[in-house]
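S.K.: Let me see the structure of the following:
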Amino acid sequence: MERENHQQRALRRAALAAFASLCSIPLGAGSAWAGPGEIEQSNPQSIVNGTEVGNCGYPTAVGIGWDEENIRCTAALVAPDVIVTAAHCLDGVDPPMTAHFGEVFAEPERVVDVESCEINPDWDGNDPDVAYCLLAEEVLDIAPTPLAAGCESELVVPGVELEIVGFGVSSADYDPDLPESFPYETAGGGIKRKTTQIFEGIFENDYQLWMVGESGNSACFGDSGGPAYLRLGDGQVRVVGLGQQIHPDTPDFEHPCGYGIVYASTLPHLAWLEQATGRDLTPCFDNEVWAPTSACDGFAISPDLENGTWAQGCTGGGTSGLVQTCGAPWDGEGGEETTTGEEEESSSEEEESSSEEESSSSEEESSSEEESSSSEEESSSSEESSSSDEGSSSEESSEGWAEDEVGVGSESGQGDSESGGFGPGFEPERGYCGCSSEGRPRFGASLLLLALCVGRRRRRRAQLAGGGA
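M.R.: The predicted structure is shown next:
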């Protein structure tokens, strides 16, 4: 019994270490073990008991390797030139040379060179198992899958389904004749497959997402660094984790792949990833707060659907349009406005013109006051005149009002429209005063009111032109 327990512990350590050390996986013929070894591709499977992804399915799940035949890990495209993967995939080795897009690593639809990679500086060999690589060129025709953030991350609760995708092996069986460093015979690597897992909880200082699936259904060697996708209500998906290790509670380490799996959570590392890459990897959020930018748009809907072609960008279920998952979509605002030299010159001319108008307005106001005083005297004189003179004066006043009314309307750019000139009421934003055309006053009073209205309107125009309230 003691010997059996010792063997189980040794197998457990070997399985956990093997998943975390991941040797490259040649896809040609070779021995069926993976020490600094080889994993034979004997059948077209990868994720254990998963479903093979068809043409264009989950296009942002990519394979990374050192040549066209050796896949090491899986990764996820989260920005046009950024892929994220597990730190243990890059620890102690040169960065991968290429990222392979497609369904079969050895027969990629597209190969993009890797420019550089970086491991999380806090990586201690166990956690945080997060890293990224910058691609040598942007992938612009395939919508990236953003990292979950803000209110999206609140959906990661026990019991929720997560979708895992990878190029790993489909089986791993213990063989005592194989080296202790990796005593497993494996098969099925290099084909992209998918399956679902049930999220159990976040453990190990919030670094690890523990998941279990149906019996015999899980990730395996080679799926490391691959994405765990969270599906939103409208069919969009977000990356919440990266393949890390075999589930510690696996009951049978002679057959380690099939009970459950542990993924490294990306949620605590958003700030580091954005700072290190220099890219906005959460275009709908600013420091976990909903603040959509113009890039918060056009994410894939149901990327598992096998629609479109790689030449046309793999359309899946279409794209999201402006996203409003956690609030209102981008409204077209934001960013700094630049002023050209021509605009500055125009602004200067407008200010100069405004200053001249203000000066003219002051002179006109003074003139209006004198005219008002003269009008009062004339009004007094008119009251002493005969009734016929009064009628004549009243007729002249009516004609003068009508001319001034149209004239003011024309000056304001409104012409004879209903809103132009002096209509009933006062509209502060236009500077109109409500001098009624009904029940007109006698000649002297009408001139007084006209002068006051004109002066008030011109002062208002001067204030508006000068930026006043």
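S.K.: Only C-alpha atoms from now on, for both contacts and neighbour counts.
M.R.: Will do.
S.K.: how about the helices in the stretch 151-300 of the chain?
M.R.: Per DSSP state H, counting those that start in this stretch, the stretch 151-300 of the chain carries helices over the ranges 270-277.
S.K.: Glu377: neighbouring residues, count only.
M.R.: Burial of Glu377 is recorded as 12 neighbouring residues (other C-alpha atoms under 10 Å).
S.K.: Then Ser380?
M.R.: Neighbourhood size, Ser380 [other C-alpha under 10 Å]: 12.
S.K.: The one 3 residues further on too?
M.R.: With neighbours defined by other C-alpha under 10 Å, the count for Glu383 comes to 14.
S.K.: now Asp122
M.R.: Using other C-alpha under 10 Å, Asp122 is surrounded by 11 other residues.
S.K.: Relative to Tyr207, how far out is it?
M.R.: When distances are taken as C-alpha to C-alpha, to the nearest Å, Asp122 and Tyr207 turn out to be 11 Å apart.
S.K.: So for the two, which residues contact both of them?
M.R.: Pro128 (C-alpha atoms under 8 Å, 6 or more residues apart in numbering).
S.K.: any idea how far stretch 261-277 is from the chain center?
M.R.: 16 Å (C-alpha atoms, centre = their mean, to the nearest Å).
S.K.: Of all the helix elements in the protein, which one is longest?
M.R.: Looking across the chain with DSSP state H, the single longest helix is helix 341-384.
S.K.: Skip ahead from it and say which helix or strand is next.
M.R.: Beyond helix 341-384 in the direction of the C-terminus, DSSP states H and E gives the next helix or strand as helix 387-411.
S.K.: and that following helix with helix 341-384, angle?
M.R.: Computed with axes from the mean of the first three to the mean of the last three C-alpha atoms, to 10 degrees, the direction of helix 387-411 lies at 170 degrees from that of helix 341-384.
S.K.: so where do the strands sit in the stretch 1-150 of the chain?
M.R.: With DSSP state E, counting those that start in this stretch as the criterion, the stretch 1-150 of the chain has strands at 25-26, 51-52, 61-65, 70-79, 82-85, 98-101, 110-119, 131-135.
S.K.: this one as well, want them side by side:
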Amino acid sequence: MIAAAAAALLVVLGTGRAEAIVGPSSEASGEAAGIVMVLNHSGRTAGFCTGVVIAPDVIMTAAHCVPEGADLRVHYPGPGQNPVLLPVEAVARHPDYRPDAIRTRERSIDLAIIRLSAPLPDRFTPMRLSATDGVKPGLPFTMTGYGVTREGDGSSSGRPRRTTLQARAPLSGVLLWAEDSARHGSGACTGDSGAPVMAEGSTTVTALVLWSAGRAGRQCGDLTQALWLGPQKAWIDQILISWGVAPAF
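M.R.: Model (predicted):
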């Protein structure tokens, strides 16, 4: 059933939370070797996100992308662009993740690590993680995701895109708030949850996209929120070591 549901999702790719890159962006090149799509299916609902490859068989993404009880698959284009769907063997959600945090106004660390049943092909390059200190408003960051490029249009997703955003206030030791300072409407959207955020010019991942907001009733194109990975290093290392995987920092 999951294979059929996932195949249908690959055609539609418009369901799920509103967290891909809308507005001005460019085709991703090198970064595409370090990201995949994470598909989830539960009952009549399905969704998709972006995942960061941190080991040949380990993916990092947002915890809300891998809900409890959902059937999960990692997708990437195989030979001839035919879709490949890899089963997920294990999921570790951060112990401080709260699925209802928005409603209950609780602090939540929306982060998860998943282990695949088989390694990805050699063409995928695991991305390194890094902590970032001393962020100031206006500091540029690059994000790369698989989400939609037109809000509400699932057919505009499925290809990795990149864009540059700038840090803005409020400054936080837990979350990065970023925006398109040119006000051209660029930012995360449906399918970009779990996407990697890097300081401009860097190849190490410092944050993970979680959420987006827009203007005039829209959900994308104005504000992008991401989770700093540095403060979560101890937990990330703990999970990787328990799986026999070298730390990603």
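S.K.: Tell me how they score on TM after superposing.
M.R.: Scored by TM-score structural alignment, normalised by the length of the second structure, the superposition of the two chains gives a TM-score of 0.75; 223 aligned residues with a C-alpha RMSD of 3.2 Å.
S.K.: Please tell me which residues of the second structure the longest helix of the first structure aligns onto.
M.R.: Under the alignment (TM-score structural alignment), helix 341-384 of the first structure falls on nothing in the second structure.
S.K.: Go ahead and flag the most central residue of the second structure.
M.R.: For the second structure, the residue sitting closest to the mean C-alpha position, by C-alpha atoms, centre = their mean, is Gly194 at 1.4 Å.
S.K.: which residue lines up with that one in the first structure?
M.R.: Counting by TM-score structural alignment, which is the criterion used here, Gly194 of the second structure corresponds to Gly225 in the first structure.
S.K.: my guess is that match meets Thr85, correct?
M.R.: Yes: with contact defined as C-alpha atoms under 8 Å, Gly225 of the first structure and Thr85 form a contacting pair (4.0 Å).
S.K.: Could you tell me which residues touch both of the two?
M.R.: Taking C-alpha under 8 Å, 6+ apart as the criterion, Gly225 of the first structure and Thr85 both touch Cys73, Thr74, Ala75, Ala76, Leu242, Gly243.
S.K.: circling back to that earlier point, and the nearest residue to the residue nearest to the centre of the second structure once chain neighbours are set aside, how many residues sit next to it?
M.R.: Nearest residue to Gly194 of the second structure in three dimensions, chain neighbours excluded: Thr61, at 4.1 Å (C-alpha to C-alpha, 6 or more residues apart in numbering). When counting by other C-alpha under 10 Å, one arrives at 30 neighbours for Thr61 of the second structure.
S.K.: my guess is Thr61 of the second structure meets Leu208, correct?
M.R.: Yes: look at Thr61 of the second structure against Leu208 with C-alpha under 8 Å: they come within range, at 7.3 Å.
S.K.: anything in contact with each of those two?
M.R.: Both Thr61 of the second structure and Leu208 are contacted by Ser193, Gly194, Ala195, under the criterion C-alpha under 8 Å, 6+ apart.
S.K.: what residues are up against Gln197 of the first structure?
M.R.: Glu161, Leu162, Glu163, Ile164, Met211, Val212, Gly213, Glu214, Ser218, Gly260.
S.K.: roughly how far apart are the closest residue to it other than its chain neighbours and Gly391 of the first structure?
M.R.: With sequence-adjacent residues excluded and distances taken as C-alpha to C-alpha, 6+ apart, Gln197 of the first structure is closest to Gly213, at 4.5 Å. Between Gly213 of the first structure and Gly391 of the first structure the distance, using C-alpha to C-alpha, works out to 100 Å.
S.K.: what about those two, which has more around it?
M.R.: Per other C-alpha under 10 Å, whichever of Gly213 of the first structure and Gly391 has more neighbours is Gly213, with 19 against 13.
S.K.: list the contacts for the more buried one?
M.R.: The neighbours of Gly213 of the first structure, taking C-alpha under 8 Å, 6+ apart as the test, are Thr196, Gln197, Ile198, Gly258, Tyr259, Gly260.
S.K.: What count of nearby residues applies to the nearest residue to Pro99 of the second structure once chain neighbours are set aside?
M.R.: Nearest-residue entry for Pro99 of the second structure: His64, 6.8 Å, with adjacent residues in sequence omitted and distances by C-alpha to C-alpha, 6+ apart. Counted with other C-alpha under 10 Å, the burial measure for His64 of the second structure works out to 20 neighbours.
S.K.: repeat for Arg12 of the first structure
M.R.: Considering only other C-alpha under 10 Å, Arg12 of the first structure is surrounded by 22 other residues.
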